[in-house]
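*Asks:* Take this sequence and fold it.
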Amino acid sequence: MKLARLWNWFIFAIGFLFFFLPLIGTFEFSLRARRGVYSFDAYRNVLSDPQFRETFTFSVVMALATIVFGILIVTPTAFWVRLKLPRLRPVVEFVTLLPLVIPPIVIVFGYIRLYNTSSFLPLTGSTWGTNLLLVFGYSVLALPYLYRAVDTGLRTLDVRTLTEAAQGLGAGWVTILGRVILPNVFTAILSGAFLTFAIVIGEYVFAALLNRPAFGPYMVWMGGNRAYEPAALAVIAFSITWACMGLIQLATRFSRHSPGPN
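*Replies:* Below is the predicted model:
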């Protein structure tokens, strides 16, 4: 038992060093903006940059729009497949895995070719249309994670019994989804939402090729034009991602410890 415990701690230490040593080095380098002393000048420069606030705000808005759109598409689909079309589950799962195989640059070039100003739907010819394409693209990238989060939540439920009980009380499909299914898979949806947020904040290809002022292209531009600010920006982006992961853990723990329905 002692040998196994020591081995576990050894593996943990190796993993800790592998993941956190580069981050510690990046953080230490970001503090060297002022010669001879450690300071937070690089962070101050980044946070006071109007372009940082503009791009981060834009990406947050796009992330929220993507989360809402993804939930509205994925939740009814996963519910209907589990309730009425269980034989199609392998097909749907395969389709949701395609964004992990198809490079984002292929998807965005397809958008540009299909929705350019000379096409039937010239979405790239306007700001709102381009933003709409950006939300669609982000939804595709987040589909594998959001679908699996919702599907995992549905696996813990007796969907058929809940649906039949709600129908017996006169509830329609919208009521069943909104007042029966969604509250029971809220934690799973929340986990998928935080993962989607983390993906959208750091995404580069869609925003760059669609020429939108997102946070991902700003980080790349900062990396090519500054010295210490890119390291500070990397630490900030990493902190945002880990904050999302922490919120997922808190939501899961709260769901486990919350009292069940009477």
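*Asks:* Only C-alpha atoms from now on, for both contacts and neighbour counts.
*Replies:* Will do.
*Asks:* check contacts around the nearest residue to Leu210 once chain neighbours are set aside.
*Replies:* Using Cα to Cα, 6 or more residues apart in numbering and skipping the chain neighbours, the partner closest in space to Leu210 is Thr130 (6.8 Å). Residues in contact with Thr130 (Cα atoms under 8 Å, 6 or more residues apart in numbering) are 123-124, 210, 212.
*Asks:* for comparison, sequence B:
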Amino acid sequence: MRTQRIWSIIALLFGLLYFALPLIGTLEFSLRARRGVYSLDAYRSVLSDPQFRETFGYSIVMAIFTILVGALIVVPTAYWVRLKLPRLRPVVEFVTLLPLVIPPIVIVFGYIRLYNTSSFLPLTGSIMGTNVLLLLGYTTLALPYMYRAVDTGLRTLDVATLTEAAQSLGAGWTTILARLILPNVLIAVLSGAFITFAIVIGEFVLASLLNRPAFGPYMQLVGANKAYEPAALAVIAFSITWICMGLIQLVTRFSKHTKAKR
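*Replies:* Reported below is the predicted structural model:
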């Protein structure tokens, strides 16, 4: 047992060094914009850039809409599959895994091919239509994570009993979903939402090929033309991702603490 513990500590230290050293190096480099001293000049340059605020704000708005659309699609689907179609669950799980297998560049070229200005539904011919395509693309990329988070939350519920009890009191399907199922899986939805937010903030391929002012293409543009600002952006993007992961942990712990009290 002692030997296993030592090897576990060594593996943990190796993992920390493997992930921490590049981050420390990136942070240290981002602080060297002023010769001879450490400074926050690169961060000031990035944060004062109007394009940074525009692209970051755009990605936040798209992330919010992606979370809403994903939740509206996934929660009823996962609930209905668990309640009425348990035999189709492997098929649904396979379908939700496809975005992990199909590269985003294939998805976006399919969008451009099907919805260009010469097609029956020319979504790429307008800003609103292109935004809708980008929203659908983001929802597709986040589908595996959102579905598994909600499905895991539904596993803790006796869906059939809750549904029968609600129907016996005269509740319809909309009421059951909105006032019974959603509140009980809200923590799971939030977990999927934070991962979705991180995906949207860092995504490059869809936004770049659809020519939308998102944060991912902006990071690539800065990386191609400047030296210290890309490192600052990398630190900011990584911090946002870890904040999202930390919020998932806090939400999970709060959920467990609340259930323990009950």
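*Asks:* where does the TM-score land?
*Replies:* Once superposed, the chains reach a TM-score of 0.98 (TM-score structural alignment, normalised by the length of structure 1), with 262 aligned residues with a Cα RMSD of 1.1 Å.
*Asks:* before we move on, back to that, check which residues of the helix or strand containing the residue nearest to Leu210 of structure 1 are buried.
*Replies:* Counting by DSSP states H and E, the element that carries Thr130 of structure 1 is helix 127-155. Within helix 127-155 of structure 1, the residues that count as buried by 16 or more other Cα atoms under 10 Å are 130-151, 153-154.
*Asks:* now do stretch 204-214 of structure 2
*Replies:* Those buried within stretch 204-214 of structure 2 under the rule 16+ other Cα under 10 Å are 204-208, 210, 212-214.
*Asks:* Return the distance of it from the chain's centre.
*Replies:* Centre-to-centre, stretch 204-214 of structure 2 and its host chain are 16 Å apart (Cα atoms, centre = their mean, to the nearest Å).
*Asks:* all helices in structure 1, in order from the N-terminus.
*Replies:* Counting by DSSP state H, structure 1 has helices at residues 2-30, 41-47, 50-83, 89-101, 104-114, 127-155, 159-168, 173-176, 182-184, 186-202, 205-209, 215-225, 229-257.
*Asks:* middle-most residue in structure 2, spatially?
*Replies:* Using Cα atoms, centre = their mean, the residue of structure 2 that lies closest to the mean C-alpha position is Thr196, 1.5 Å off.
*Asks:* Return the residue of structure 1 aligned against it.
*Replies:* Alignment note (TM-score structural alignment): Thr196 of structure 2 maps to Thr196 of structure 1.
*Asks:* any idea how far its match lies from Leu146 of structure 1?
*Replies:* 7 Å (Cα to Cα, to the nearest Å).
*Asks:* With Gln167 of structure 1 instead?
*Replies:* 27 Å.
*Asks:* I figured Leu31 of structure 1 hits Gly25, correct?
*Replies:* No - counting by Cα atoms under 8 Å, Leu31 of structure 1 does not reach Gly25; the two are 10.1 Å apart.
*Asks:* Could you report the neighbour count for Ala237 of structure 2?
*Replies:* Neighbour count of Ala237 of structure 2, defined by other Cα atoms under 10 Å: 18.
*Asks:* for the nearest residue to it once chain neighbours are set aside, what are its contacts?
*Replies:* Of all residues not flanking Ala237 of structure 2 in the chain, Gly202 sits nearest, at 7.1 Å (Cα to Cα, 6+ apart). Taking Cα under 8 Å, 6+ apart, we find Gly202 of structure 2 in contact with 215-216, 237.
*Asks:* Return the member of those residues nearest to Ala63 of structure 2.
*Replies:* Closest to Ala63 of structure 2 out of the contacts of Gly202 of structure 2 is Phe215 (11.1 Å), distances taken as Cα to Cα.
*Asks:* With adjacent residues omitted, what lies nearest to Pro99 of structure 1?
*Replies:* In this structure, Pro99 of structure 1 finds its nearest non-sequential neighbour in Leu141, 5.7 Å apart by Cα to Cα, 6+ apart.
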